[in-house]
Structures are given as C-alpha cells and as structure tokens.
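Give me a model of this one.
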Amino acid sequence: MRVVLSLGGSMVMQDFNADRIKAYASVIEKLASKHTILVVVGGGRVARNYISTARSLGADETFCDYLGIGVTRLNAMLLASAIKQAPKVVPEDFRQAYELSLSHSVVVMGGTFPGHTTDATAALLAEFVNADVLLNATSVDGVYSADPRKDPNAVRYDRITAKELVRIVSVGETKAGSSNVIDLLAAKVIERSGIRTVIFLGEPENIEKALKGDVEGIGTVVEVDQ
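Now for the predicted structure:
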C-alpha cells in the first residue's frame, strides 16, 4: 500500500526528545518493510512560538505561514535523520515527494505553501500520489462532536463520513498556527477524493493500529461517502 502519515509536530517533537523521535522512526521503518510511507511533519509548539512572536512584530499571516513551513521542514529533517530508508532530502512539493517515493520506501517532508496546514498538505499529497490511506496522527484521540477541552459533553466518534467531518471542522480557526483536530481544507480534500482516513492519538504504538483500522479508544475512521 501507499500510505501518507501526517505527524503532528506537537506529538513527534515533544521537547526534542531523541528517544521519542527514534520511537516514531522505528515504527515507520517497520511499516516501510511492506508499504511505501510518505510522512508529513507538522510544526508543533516551536512553529506556534515563532508565529506568535512574528505577529507581535507586525508580520502578516502569509509571512507567518512561511515561518511555520520553515519549522516543519526542520522537523522533517530531524525525523528523516533517524530513518534509514529516508533520503536526506526534504521535498518542497508533491512532485518531488512522488519522484523520491519511486526509489525510497520512506519520504519525509514538511509544509509546502502558505495557507495550507500540514494536515491539508498531507491530504493533498495523499490525493496526488493516489494513497490507499491517510493517517492523521494528532494530539487527541479522534474526532469529537465538539472540542472536548471546552465541552465535557462532547462525544467521540469511532466512524464518521467525510461529509460529517467537513461539517464538524467547519467551525474551526483558519489562521496560521491553528491546532484543530484537522483543518477544513484537509477535510474537503478528503471528501472530494474519497481518501480513506484515520484520525488518531498519535503515539508511536498507535500508528500500526490505525493502519489496520483498529481505532477502539484511540481514534476515528473517516469513511468514504457513498
């Protein structure tokens, strides 16, 4: 299978812990023995700090996006350094990522263009390379009816349709550095392309479960609309 894995920067780059990064690399290497894995790494807290400081200095949102993209590419380089199968090149667009995937079982990249979160980048990449599945590893255990940090009555879904996902996330923020479970553009790309997607709590041990669709207690499967 061809798998696109979106790794939230806040998950993989927690305090730049080398052992944690190695744990993600180990899982990715294991999966790459059977599949082609294209990884998109987010910016996390470091990107948000850069963006917040830039805003206070008067930077516009597009400039802030470029700052965030720069951080995601640094994060991608760090993760790639721990993966034997990954080339020492971070693709800057989807065509380059696709070309590298023809000769490497793992390709690691960051953001691509202002206005696109790494969630959207991953969804567009999955569409471009005709991925079999998109795995979105995030800091929450799936899709809820509302923000569980704000609404104690929010309900987690084991399975939803792409159309339902678009409806749920359409109330979220779109500015640089926002941290919704998945952004609206990504959800719409998933809907239009019929990409089977799993949104899950992105601990290393959950990645293989998510690939198998075993999301009990850890995530949500977004099913293709009929």
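
contacts, neighbours, all on C-alpha from now
OK.

Assign a three-state SS to Asn130, would you?
Following DSSP: H, G, I helix; E, B strand; the rest coil, we place Asn130 in the coil state.

list the contacts for it?
Arg2 (C-alpha atoms under 8 Å, 6 or more residues apart in numbering).

just the one 10 residues further on next, same as before
Neighbour list for Val140: 181, 200-202, 219 [criterion: C-alpha under 8 Å, 6+ apart].

Which one of those is nearest to Ala131?
The closest of the contacts of Val140 to Ala131 turns out to be Phe200 (C-alpha to C-alpha; 17.9 Å).

tell me which element that closest one falls in.
strand 197-201 (DSSP states H and E).

next one: the longest helix seen in the chain to chain centre, how far?
Determined from DSSP state H, the single longest helix within the chain is helix 61-80. Mean-position distance between helix 61-80 and its chain equals 13 Å (C-alpha atoms, centre = their mean, to the nearest Å).

Here is the second sequence; please produce its structure so I can put it next to the first one:
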Amino acid sequence: MAEDGSGETAGNQADGQGPVYKRVLLKISGEALMGGLAYGIDPEMVDRVAGEIESVSKAGTEVCLVIGGGNIFRGISAAAAGMERATGDYMGMLATVMNSLAMQSALERRNIQTRVLSALPIAAVCEPYIRRRAMRHMEKGRVVIFAAGTGNPFFTTDTAAALRASEMGCDALLKATKVDGVYDADPMKVPTATRYERLSYMDVLTRDLKVMDASAISLARENEIPILVFSIHNNGAFAEVVHARGRYTIITE
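As a prediction, the model looks like this:
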C-alpha cells in the first residue's frame, strides 16, 4: 500500500513491477460523465473513462464500479423542490442504471466483458445484485458495475461504493473527482486551498472535509479499505493510482 501520494513507499511494486492494488472499486460521479455538456451523458467522456478502465483491467487488476446519477437526476435537489425524498432517491437510482448501461456499452465496444448488477431488480436490462454472483464475475476478469446504489433511499452512491467495496473485498476504493486529491477548500473557488497527501478517516470526519459522506467514510474505516482520491480528467491517472504513482490523496487509518 502506498505510504503517501507520491507512491514512494508502496513496496517494490510501486516502481513499475505491477499494480499495487489487485482488486479496486472505482467511484465516478454522474457529473463526470457530462464532459462539456450541461446535462446528460457525453459519449466522448464515457469512452475516455472506458479507456482508462480498459488499461487497468488489462494490466491485471480486477475492477468494479459505482457510478452516480447526478448528471440525470439528483434526489436531494428534487426533495428540496418539494418532492418526497424517497421518491426522488428512487428516481436517482434509475439514473445510475442509465449511466451504468452507457458505461457497459462503451467497455464492451473495447471487448471488455462487463456486467451491470442492479440493487433494484430490472431483469430486462441487467442482472440483480447477488454478492456471490458479483464475486464470480470479478474472478473471471469481468468488469462489474453496481447500479441503483444500495437499493434504499436516503443512502448516497458514496455509501453504496463503500458498501460494495467491503462486500467484494476490494484492496482500495478509488474516488475519481474533478481535482487531484483532497483540499481544505474548493480549489476551483479558492486558489490558495491546501492539498493533502495523506489523511486519516478521522481527519476527514472531524474537519468535515467534503470527500464522501460520513457513513461512507465510517464504513471504509470499519473495513480497513483505503480511499484514494484523484482526478478523472488527467489521462492515465486511474492506472497511475492503481500502481501507487501520480497525484492523489490517500485516506487510511
């Protein structure tokens, strides 16, 4: 495991001898799939992310994904506008299924076997989530995309990512964001924001750093799954982080 964001003490694997993490969960926000669009799914951006996943998968790391749905529908925003929160959250879960199917299509165009497993049974378009089935898919080298969050309202896709990473026995949870790590303020708005190389789970919780929600951080902490935060907009960044190289923030005990 990498000792810090520079990857200097990740064992002898960090010098290019192979991926440090053998099984990872990649969490991507729905907004990341918008690319330059104001709304929806940008096929070029989806294809670029699929290329990043392809390179990691072909290098021997087992990959699973959780994709948000904020590019299509956000339950919290709908609740703020007067919709019942549970209804809004279920609509958001359906949005994640749409994003997952788009990513599956992009990966399969690259001849990467992919399975979408949904926490909400939608038999016509994807498989229901069954833990042992998901494990078997990963053991066969398939990319597995977990759709519909946890299947329950009031839980975010961040929490779903931490839950699935725990269930799959992942070595790390990689959160792809717009920036190259965790900062003490939004670097897009505050140019002097400080970037962290390493944080503990408690640092994130006590400082109220907006990385993932508290339940996701707590779940990752309980199951000793490191969280690595990096920028999805840097080409090759996903593969670099899996090899404990490049720029990222690592959150561990």
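
possible to save the contacts of Val140 of structure 1 as CSV with neighbour count and distance to Pro87 of structure 1?
Output for the contacts of Val140 of structure 1, formatted as CSV (neighbours: other C-alpha atoms under 10 Å; distance: C-alpha to C-alpha, whole Å):
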residue, neighbour count, distance to Pro87 of structure 1
Val181, 22, 29
Phe200, 27, 27
Leu201, 24, 27
Gly202, 26, 23
Gly219, 29, 30
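
As a check, name the ranges of all strands in structure 1.
2-7, 36-41, 106-109, 133-138, 143-144, 156-157, 159-161, 197-201, 219-223 (DSSP state E).

what stretch of structure 2 does the first one fall on?
When strand 2-7 of structure 1 is aligned against structure 2 using TM-score structural alignment, it corresponds to residues 23-28.

What of the fifth one?
Matched against structure 2 by TM-score structural alignment, strand 143-144 of structure 1 falls on residues 182-183.

And the matching stretch, how far out from the chain middle?
That offset, for stretch 182-183 of structure 2, works out to 16 Å (C-alpha atoms, centre = their mean).

State the distance from the counterpart of Arg221 of structure 2 in structure 1 to Glu127 of structure 1.
Under the alignment (TM-score structural alignment), Arg221 of structure 2 maps onto Glu191 of structure 1. Counting by C-alpha to C-alpha, to the nearest Å, the gap from Glu191 of structure 1 to Glu127 of structure 1 is 11 Å.

Common neighbours of those two, please.
Joint contacts of Glu191 of structure 1 and Glu127 (C-alpha under 8 Å, 6+ apart) do not exist.

quick one: contacts for the equivalent of Pro153 of structure 2 over in structure 1?
Using TM-score structural alignment, the partner of Pro153 of structure 2 in structure 1 is Pro114. By C-alpha under 8 Å, 6+ apart, the residues touching Pro114 of structure 1 are 62-63, 65-66, 69.

which of those residues has the most neighbours?
The most crowded member of the contacts of Pro114 of structure 1, judged by other C-alpha atoms under 10 Å, is Ile69 (25 neighbours).

That residue against Gly115, yeah?
No: shown here, Ile69 of structure 1 and Gly115 do not form a contact pair, counting by C-alpha atoms under 8 Å, at 10.1 Å.

got a markdown table for the strands of structure 1, with distance to Arg20 of structure 1 too?
As requested, the strands of structure 1 are exported to a markdown table (distance: least, C-alpha to C-alpha, whole Å):
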| stretch | distance to Arg20 of structure 1 |
| --- | --- |
| strand 2-7 | 13 |
| strand 36-41 | 14 |
| strand 106-109 | 17 |
| strand 133-138 | 14 |
| strand 143-144 | 25 |
| strand 156-157 | 27 |
| strand 159-161 | 29 |
| strand 197-201 | 15 |
| strand 219-223 | 21 |
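
buried set for stretch 161-171 of structure 2?
161-166, 168, 170-171 (16 or more other C-alpha atoms under 10 Å).
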